[in-house]
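Colleague: The following block contains a protein sequence and its predicted model.
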Amino acid sequence: MTYFRSSVFRSFNTLVDIRLKHWADKELPQRSVNAGWETLQEVFSRQVKHDASSGGDHDSIFDPLKEAVVQEAMSSHQWDSKALDYLVR
């Protein structure tokens, strides 16, 4: 009975190790890039809003244009493929 438990436990650990390694090698780099991109978007949006509200010479007529430019830049941005390559190494 003890041998059986030990064998099952080793098999479980091996399976967990394999899946964890696969996740770390394949999924973690992409998730890291996605998290970085989401954070960058949030910080950039906050900074644009802060700059607009703190400027004394701010003209609100340009707000829709500025928002459209920011949205277009965010939606068309593509990470350089090297970003993932650096994380996979």
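Modeller: Perfect, I can see it now. This structure is a prediction, so every number in the text was calculated from the model and none was measured.

Colleague: alpha carbons only for contacts and neighbour counts from here, please
Modeller: OK.

Colleague: Which elements pack onto the lengthiest helix in the chain?
Modeller: Identified as the longest helix of the chain according to DSSP state H is helix 28-54. Packing partners of helix 28-54 (3 or more Cα pairs under 8 Å, 6 or more residues apart in numbering; DSSP states H and E): helix 82-88.

Colleague: what comes up buried for the helix it packs on?
Modeller: Across helix 82-88, burial judged by 16 or more other Cα atoms under 10 Å covers residue 84.

Colleague: before we go on, here's another structure to hold up against the first:
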Amino acid sequence: MATKNLTEKSRATAVEAIAKSGEFEYGVNYSISAGKLLRLQCTVNRVKKVDEREDRIYSGVMTLENTGNQSMSFPADVEPAPHVAYLQTIIAEVKAEIQA
């Protein structure tokens, strides 16, 4: 039998979710371990219907690290304030779900 070099320190659960608000769709990916939120990433897309199909227009990305650091990146023509506010709603919902 081969020598084992790795010792597992933790195991995380990855979750993929979608939230919609108005014409925006928020693709949310987050991971949890031992009842704590480790990382959350939220990709923002504007969704427009064009001839019975949906066009997704990239509108930004926001992340939260377990250290409490948040980072955001938006194209120059996108107003970030409503998305940042919605991110706080998403984070609160995820944390409430973890504690349930």
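Modeller: Looks like it came in fine. Only a predicted model underlies this, so the values are computations on that prediction, with no experimental measurement involved.

Colleague: Now the TM-score, please.
Modeller: Remark: TM-score between the superposed chains equals 0.33 [TM-score structural alignment, normalised by the length of the first structure]; 47 aligned residues with a Cα RMSD of 3.3 Å.

Colleague: Pull out the buried positions in the longest helix of the first structure.
Modeller: Those would be 28, 29, 30, 37, 45, 52, for helix 28-54 of the first structure by 16+ other Cα under 10 Å.

Colleague: and after it, which helix or strand comes next?
Modeller: As assigned by DSSP states H and E, the chain's next helix or strand after helix 28-54 of the first structure is helix 63-76.

Colleague: by contact count, what packs against that next one?
Modeller: For helix 63-76 of the first structure, there is no helix or strand it packs on, judged by 3+ Cα pairs under 8 Å, 6+ apart.

Colleague: Now do it against helix 28-54: the angle between them, please.
Modeller: 170 degrees (axes from the mean of the first three to the mean of the last three Cα atoms, to 10 degrees).

Colleague: Report all helices and strands that the longest strand along the second structure contacts.
Modeller: Ranked by residue count, the top strand of the second structure under DSSP state E comes out as strand 36-50. Packing contacts for strand 36-50 of the second structure, counted by 3+ Cα pairs under 8 Å, 6+ apart, involve strand 24-33, strand 53-65, helix 81-99.

Colleague: before we move on, back to that, how far off centre is the longest helix of the first structure?
Modeller: 10 Å (Cα atoms, centre = their mean, to the nearest Å).
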